[in-house]
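1. Here is a sequence with its predicted model. Questions after.
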Amino acid sequence: MKHPHLFIAGALLLSAGATASASVLPDCDRSDVISRVTRTISVAEQNVVQSGDPVKQIDHIRQSKLRDNGPRYVAQRFCRATGYTEQGRKKNIYYLIEAKAGFAGYGYAVEACITGRDPWKLHGAYCRSLR
């Protein structure tokens, strides 16, 4: 290899980019993230679930997993929260914040699921893909 220092520099840049992407992800409890989660579950309630008992409050927000490097090279923050419906029922809410998934690959996207309220199993049984 003629220029091994170029290879090492390139490898360092790639690894720095993979781990630095987690820093662009907002925390699970950031207000704009919670707003997106609320909007997602509200639209699902109105158009698909139609339970008649929508989630009105979200708390106990926490991160459950972080993937910020490795073969995917797309940072993902997995979160969970407790939701309370109008009738006071407790629901587990799982959501994913994914980097480079916004419009044209900029920003981040949020996917959300409530256990027992995913009739088409978009996120697998019991929201498995978002856990």
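-> Yep, it's here. Numbering: from 1, shown residues only.
2. alpha carbons only for contacts and neighbour counts from here, please
-> Will do.
3. What strand or helix carries the residue nearest to the spatial centre of the chain?
-> Central residue of the chain (C-alpha atoms, centre = their mean): residue 96, 1.2 Å from the mean position. Under the criterion of DSSP states H and E, residue 96 resides in strand 90-99.
4. which parts of that strand are buried?
-> 91-99 (16 or more other C-alpha atoms under 10 Å).
5. circling back: what helix or strand does the residue nearest to the residue nearest to the centre of the chain when sequence neighbours are not counted sit in?
-> Ranked by C-alpha to C-alpha, 6 or more residues apart in numbering and with sequence neighbours excluded, the top spatial neighbour of residue 96 is residue 78, at 4.6 Å. Taking DSSP H and E as the criterion, residue 78 maps to strand 76-85.
6. Got another one to weigh against that:
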Amino acid sequence: MRDLFTSLKKPGLGAALAMLFGLLSLGEPAQAANPLELNFWLSGPRYDGRVAECERALGTITHQFWEKESTFWNSGLQITAYGQVHETAFRPWQSDNIPRRYCSAEAMLSDGKVRAVHYSIIEDGGFAGYDQGVEWCVVGLDRNWAFSPNCRAARP
């Protein structure tokens, strides 16, 4: 600290700092944005509410389930068939939210067990907001507890 004050006593460095602070204090005061700078024409996302039917997501769920089980859990489980596919809700909340179609089905797994699958199809929910996305959960196989308990968070 002592070295800092002794170095400021030198005429060149002290004068340079004084000039720098003087220039910074002479800047213009802040002003409010003019109407063109207010993002006047950006009104936000516009959703059409066109979300695919429940059956259209089953291929995606089958592929993603196989990929998750084989890659992360070292399991040979696969979904072999679906039954009782039905919609449980469509846009269950306010209309300003992202449109979702909630569905449920029964899935036959390669181990011979039938398990419930709860999933939602989300408008603009795909990679980088392009296309529709699918979030799903197989009851009893939510091993990382992402939708626990019993896939309740995957339902409306």
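-> That came in fine, so what should we check first? Just so it is clear, the structure is predicted and the values come from calculations on it, not from any experiment.
7. on that earlier part again, the residue nearest to residue 96 of structure 1 -> structure 2?
-> Residue 78 of structure 1 maps onto residue 102 in structure 2, with residues paired by TM-score structural alignment.
8. wait, what's in contact with that match?
-> Residues near residue 102 of structure 2 by C-alpha atoms under 8 Å, 6 or more residues apart in numbering: 54, 87-90, 118-121, 155-156.
9. which among the residues you listed gets closest to residue 134 of structure 2?
-> residue 121 (4.7 Å; C-alpha to C-alpha).
10. what's stretch 14-31 of structure 2 aligned against in structure 1?
-> Under TM-score structural alignment, there's no match for stretch 14-31 of structure 2.
11. hmm, who's touching stretch 78-90 of structure 2?
-> By C-alpha under 8 Å, 6+ apart, stretch 78-90 of structure 2 touches 54-55, 62, 65-66, 69, 99-110, 156.
12. Check those for burial and list the buried ones.
-> For the contacts of stretch 78-90 of structure 2, a neighbour count by 16+ other C-alpha under 10 Å gives the buried set as 54, 62, 65, 69, 99-108, 156.
13. Give me the nearest residue to the alignment partner in structure 1 of residue 137 of structure 2, chain neighbours excluded.
-> Structural alignment (TM-score structural alignment) places residue 137 of structure 2 against residue 113 in structure 1. Closest residue to residue 113 of structure 1 apart from its sequence neighbours, by C-alpha to C-alpha, 6+ apart: residue 94 at 5.4 Å.
14. What of residue 83 of structure 1?
-> Residue 83 of structure 1 sits nearest to residue 58 (C-alpha to C-alpha, 6+ apart), 4.4 Å away.
15. can I assume the one you found sits in a strand?
-> Yes: residue state for residue 58 of structure 1 (DSSP: H, G, I helix; E, B strand; the rest coil) corresponds to a strand.
16. Which position in structure 2 pairs with it?
-> Match for residue 58 of structure 1 (TM-score structural alignment): residue 82.
17. What about that match, how many residues nearby?
-> 18 (other C-alpha atoms under 10 Å).
18. Kindly provide the distance from residue 54 of structure 2 to residue 143 of structure 2.
-> Counting by C-alpha to C-alpha, to the nearest Å, the gap from residue 54 of structure 2 to residue 143 of structure 2 is 24 Å.
19. any idea how far residue 58 of structure 2 is from residue 122 of structure 2?
-> Per C-alpha to C-alpha, residue 122 of structure 2 is found 14 Å from residue 58 of structure 2.
20. ugh, typo on my part, it should be residue 44 of structure 2
-> 31 Å.
21. which one of those two has more residues nearby?
-> residue 58 (19 against 6).
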